[in-house]
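Visitor: okay, here's the prediction I keep looking at, along with the sequence it came from:
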Amino acid sequence: MNYHRPGLDLAAAYRQACLAELQALKPGNVHVFADIGETKVADFAASAELSAPSIGRPGASVGARILGAIAATHRAIGWNTNLGIVLLCAPLAAAAEQGGVLRANLAVILAALDRQDAADAFEAIRLASPGGLGRADRHDVVAPPTVTLRQAMAEAVDRDRIARAYLSDFEDVFSTGLPALEAAQAAGLEGPWRTTALFMAFLSRFPDTHIARRFGPEQAEAVRARAAAIIETEPPGPASSATLLAFDAELKKGGLNPGTSADFTVATLFAAAIMRHPAATG
């Protein structure tokens, strides 16, 4: 197998993407400006460190990366801090090992997912016990899988944007996330503000499926529309701090956490880091 070239440290790139996301003001989500109740930034930072070795493990299958990352997190943290991030970043890491065109490699990786990948991912999901997961009529994670991981994701495609990514070859990362990151850079935004702009791009374009699972699609759409109105009036940047902090407080008061938008933010930062390396392209 053609592993990634020396110098492309996938574990380090993943860790940095996770930590960069925590440094950015992300309304409703966890960040250094405000924790959420008992949800602490330190737990998410620790989760990045704990899960990085499994995400970057050379030659590992997607399922093994997922299970290893979540098991390490679960042993130390004890609750779900990073399932969505891991589900998105594990296939990207596997694709990055091939060198060349990242999205083309990713399509191959996703098409080749097998039943063992599903078994490993199901076990990881059971460990993480994500909020709002519920039960499924078919391919429920409490039972041994009878299909591949991609086929299992197809069952949730209408209610979970991360599942949709497995069917669309990560369209949201490549068609929304990376262009938003490039636009933020072109606008002169730096560091955390570039990440805030990326997060707001996801939040304003798609109803967040973490919110939808907990509060229903109407509430998720209302948050999306509110985010779109905010960035249309006041694009993300230092001058928008007060507006975004007020939006942050508003969402947290209602318990509305756009976790899926945050997960895609990390995945996009990770993909961008991979593509900056000479061994990989878009």
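Guide: Arrived safely, thanks for sending. Residues are numbered from 1 along each chain as shown.
Visitor: CA only for contacts and neighbour counts going forward, please
Guide: Fine.
Visitor: what's the distance between the nearest residue in space to Ile77 that is not next to it in sequence and Trp79?
Guide: Residue nearest to Ile77 in three dimensions, not counting chain neighbours: Asp43, with 6.7 Å by Cα to Cα, 6 or more residues apart in numbering. As judged by Cα to Cα, to the nearest Å, Asp43 and Trp79 stand 9 Å apart.
Visitor: still on that earlier bit, what comes into contact with the helix or strand where the residue nearest to Ile77 lies?
Guide: Asp43 is part of helix 41-55, with elements assigned from DSSP states H and E. By Cα atoms under 8 Å, 6 or more residues apart in numbering, the residues outside helix 41-55 that reach it are 10-12, 14-15, 18-19, 22, 30-32, 35, 64-66, 68-70, 72-73, 77, 81-82, 86, 89-90, 93.
Visitor: show me just the buried residues among the residues you listed.
Guide: 10-12, 14-15, 18-19, 22, 30-31, 64-66, 68-70, 72-73, 77, 81-82, 86, 89-90, 93 (16 or more other Cα atoms under 10 Å).
Visitor: try it against this one:
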Amino acid sequence: MDPVFIGKCAQIASVLEVSGHPKPGNVHRTQNFSDMVFEDFLLSGIAIGKTMEKAATKGFDLRQSPEKWQEIGLGNLILESVIETDRWVANNTNLGIIMLLTPICAAAGMVENLSDLRSNINQIMISTTPQDAVNLYQAINIADAGGMGEQEDLDVSSDSSTQKLRDEDINMFSVLEMSSSWDDLSYELTHQMPVTFDIGFPLFAKIKSEHGINEATVQTFLTILAEVPDTLISRKYGKDKAREVSSHAKSILEEGGILTKKGHHLLEKFDHELMKNGLNPGTTADFTASSIMIAYLHSYNDYKSKISE
């Protein structure tokens, strides 16, 4: 698959995710946070494009050599994207999105048939190295992602952790697997992306074809939130609060979500309530972006036919 196309898909997924309105509890086209605004997310989505294209190129170059997939340098690519984002915006707008989209881009570069995409993502993750883990830790620290990676063993904030990763030959996959019991982003990356592929992508593709991009983005976000209590909320306010937010999202879906007048009204009220109480389903936003990314990768044949005209 063409790396240029893949890099554009990553940018598109990033900017469409943040543009979804009203995406409850998050920055969107009519709503900012006090420390980051809508335009910050647009800048971030554009800024990562070149590195995502680079990830796809590395995947393309190594597509016939699975034994060399550790040479992709996934951790370094994540770090590069975070550093580039940091040049344009002051706060962490997209670390989770970068972590999800980077292996997707590398795997997409390897394939023409997307039926192999998911298994390749998993194999790329398994093939990561201790240096990838070290680079991921550096990326997390640069992004200042509160709570991510904080654990008794191999804490990202500990100076001794990076040396331990090297000394004990602990790769990035293993580090994320250690966090997967309490962090859904880590679980996603170590269990073949079930939220992205099984929930988000098929729903986004269906709703987009029937109702349009914004409706697909918001309905996908709401559905993921209803089914998967948000890790960021859980980390800040506890699991019970995260489940409560998910239950509220489910009740809005039962009224049609953004696809009905009543559901849309309830959605706007939900957005206001979450913002008022500082409840930000940030991990859900990350999963929405990865779901959009997979949907746009599936438009590759249409893209090829148009550029050949």
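Guide: Perfect, thanks for sending it. Because the structure is predicted, anything quoted here is derived from the model rather than measured.
Visitor: buried set for the helix holding Asp43 of structure 1?
Guide: 41, 43-55.
Visitor: tell me roughly how far it lies from structure 2 on average.
Guide: Following superposition, helix 41-55 of structure 1 is found to deviate from structure 2 by 1.0 Å on average (mean Cα distance after the TM-score superposition for structure 1).
Visitor: after that helix comes which helix or strand?
Guide: Following helix 41-55 of structure 1 in sequence, per DSSP H and E, is helix 62-76.
Visitor: which helices and strands sit right next to that next one?
Guide: In terms of contacts (3 or more Cα pairs under 8 Å, 6 or more residues apart in numbering; DSSP states H and E), helix 62-76 of structure 1 is packed against helix 41-55, helix 83-96, helix 115-128.
Visitor: would CSV of the ones you listed with distance to Lys252 of structure 1 be doable?
Guide: Below are these laid out as CSV (distance: least, Cα to Cα, whole Å):
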stretch, distance to Lys252 of structure 1
helix 41-55, 15
helix 83-96, 20
helix 115-128, 22
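Visitor: quick one, strands of structure 1?
Guide: For structure 1, the strands defined by DSSP state E cover 100-101, 280-281.
Visitor: measure Asp9 of structure 1 to Arg57 of structure 1 for me?
Guide: In this view, Asp9 of structure 1 and Arg57 of structure 1 are 10 Å apart by Cα to Cα.
Visitor: out of the two, which sits in the more crowded spot?
Guide: For Asp9 of structure 1 and Arg57, the more surrounded residue by other Cα atoms under 10 Å is Arg57, and the numbers stand at 19 against 16.
Visitor: contacts only, for the closest residue to the more buried one other than its chain neighbours.
Guide: Distance criterion Cα to Cα, 6+ apart; nearest residue to Arg57 of structure 1, sequence neighbours excluded, is Arg65 at 7.2 Å. Contact analysis of Arg65 of structure 1 by Cα under 8 Å, 6+ apart lists 54-57, 90.
Visitor: same check, this time on Thr146 of structure 1
Guide: Applying Cα under 8 Å, 6+ apart to Thr146 of structure 1 gives the contacts 115, 139.
Visitor: how close does it get to Ala154 of structure 1?
Guide: Noted for Thr146 of structure 1: a distance of 13 Å to Ala154 of structure 1, by Cα to Cα.
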